[in-house]
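Enquirer: Curious how this folds, go ahead:
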Amino acid sequence: MYRQHIPELESAKTYGIIGIILQFIGVAADVFLHGLGFIISIVGLILLLLAIKSISDYYGNSKPFRYILYSIISSIVFGVISALFIILFLVPVILGISASSNPGSAAPALLSNIGLIFTVILLVILAVLIPIIFEYLAYNEISELTGIGDFHTAALLLLIGIILTVIVVGVLLLIVGIIMLIIGFSKLPDYAKPVVIDQPGAQDYNQGFNQ
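Expert: Predicted coordinates:
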């Protein structure tokens, strides 16, 4: 039976696996080599974007790529806002307490800015949680398009892992989720039946191919 080569999914498989590995290495390397680790992570992110874009293009569904873009954009936006709040508001408060000659002034100063502190904490939480929700939606959509359940499992593990990251089990879930993503990308087919969309007899053709 004739099989059609799928360059989009073949490249998605390669870019996806390498991209995820580089992102993982980049995060680990950032502990020791801050600049190099960041660069490695960015390269991995670009390759991952190319992989998801290839999958979206092949299946004619922009949702996976759109969701992953939303994830990146929301991460940057909330991260920048959180950093600005810390620099413009919290840092002067902390410096003022440090410079004060009265040790008893620390508690009142903190209490008077408790709302600001909770605002920053909320922004940091949103900067972590909202991007991972969009990432979950992206990989879950890929799972539905490709029929590869590992993407759905990985997305769920990453979401739960981020929520539970304050404890050891959360970190372990993140690592397992990353491994499942690699497995999911490795299962992308290099060959498949030609994509036939909204054409007369398409259903009969697909049924005949699968027999």
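
Enquirer: all contacts plus neighbour counts: C-alpha atoms, from now on.
Expert: Fine.

Enquirer: Going along the chain, name the helices of the chain.
Expert: Per DSSP state H, the chain carries helices over the ranges 7-30, 34-59, 63-85, 91-99, 106-112, 114-146, 149-163, 168-186, 202-210.

Enquirer: Next, the structure of the following sequence, for comparison with the previous one:
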Amino acid sequence: MESLKNARTWGGIGAIFSLFYVTYLVGFVLKLFAVKNIAEATKKESIFKDYIWAALLNITASLILSWAFYDMWDKMADVIHDPEKVTELMSAFGTWSLVAVIIMIIGVWFMKKSYDAIARETGVGTFHTAALFYLIGAILALLMVGYFFILVGALLEIMAFFALPEELPGAVNEKPAPEPATEQTVEIESAEPSEEEPVKASEEPSEEAPED
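Expert: Now for the predicted structure:
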């Protein structure tokens, strides 16, 4: 199946590119096309829809977290000599970080739904495992150990895409069925011969009296 073969290539390369900051956007787009092709091949639109929701929520979480970091870094020089303002700044950063993590957890949950469906349809269970590590990493994102789980999930994601088969399990190459030959009904007129029994005249032998 061509679309599933393309999904294996695009998804695998995209997952590798997603590991690096400078190529993350390219990797994200490639994975998006790969998941779309898988959804079309399996005829499961929910796979792509859940992945889109996951992408939008994770992008939102990343923007919030980036803004929180920038805001804290920008104001740190002004409040460094005031402990109270430093505490307020750190508290605000922690609040926005918590909001970002909650949004990221919801996004990863949508991604897990998408990857679980892919695992069921393609038979590649590594998608389920990768999504599970991503979810654990998102929950523990406020701790340093969370990024370890996310890294493991990213590596498993690469393995999962490259493990995709060219055809779906149980797929049968559909060949056009030959058209049934038209049956020609040959009508045979059976003529029953009429048997005519010849009328035989029963000749009775005449007895002649012998003459003396």
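
Enquirer: one step back: could you dump the helices of the first structure to JSON lines with mean neighbour count?
Expert: What follows is those, written out as JSON lines (neighbours: other C-alpha atoms under 10 Å):
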{"stretch": "helix 7-30", "mean neighbour count": "21"}
{"stretch": "helix 34-59", "mean neighbour count": "20"}
{"stretch": "helix 63-85", "mean neighbour count": "18"}
{"stretch": "helix 91-99", "mean neighbour count": "14"}
{"stretch": "helix 106-112", "mean neighbour count": "13"}
{"stretch": "helix 114-146", "mean neighbour count": "19"}
{"stretch": "helix 149-163", "mean neighbour count": "22"}
{"stretch": "helix 168-186", "mean neighbour count": "19"}
{"stretch": "helix 202-210", "mean neighbour count": "11"}
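
Enquirer: quick one: which of the ones you listed is nearest residue 194 of the first structure?
Expert: Closest of the helices of the first structure to residue 194 of the first structure is helix 202-210, at 9.0 Å (criterion: C-alpha to C-alpha).

Enquirer: Now do the contacts for the most centrally placed residue in the first structure.
Expert: By C-alpha atoms, centre = their mean, the mean C-alpha position of the first structure lies nearest to residue 135, the distance being 4.4 Å. Contact analysis of residue 135 of the first structure by C-alpha atoms under 8 Å, 6 or more residues apart in numbering lists 67-68, 71, 155.

Enquirer: and what of residue 70 of the first structure?
Expert: So residue 70 of the first structure contacts 131, 134 (C-alpha under 8 Å, 6+ apart).

Enquirer: let's see 7 Å
Expert: Shown in contact with residue 70 of the first structure (C-alpha atoms under 7 Å, 6 or more residues apart in numbering): residue 134.

Enquirer: ok so, going back, can you redo the helices of the first structure as a markdown table with distance to residue 195 of the first structure?
Expert: Below are the helices of the first structure laid out as a markdown table (distance: least, C-alpha to C-alpha, whole Å):
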| stretch | distance to residue 195 of the first structure |
| --- | --- |
| helix 7-30 | 12 |
| helix 34-59 | 8 |
| helix 63-85 | 18 |
| helix 91-99 | 57 |
| helix 106-112 | 62 |
| helix 114-146 | 12 |
| helix 149-163 | 21 |
| helix 168-186 | 20 |
| helix 202-210 | 9 |
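
Enquirer: That'll do, ta.
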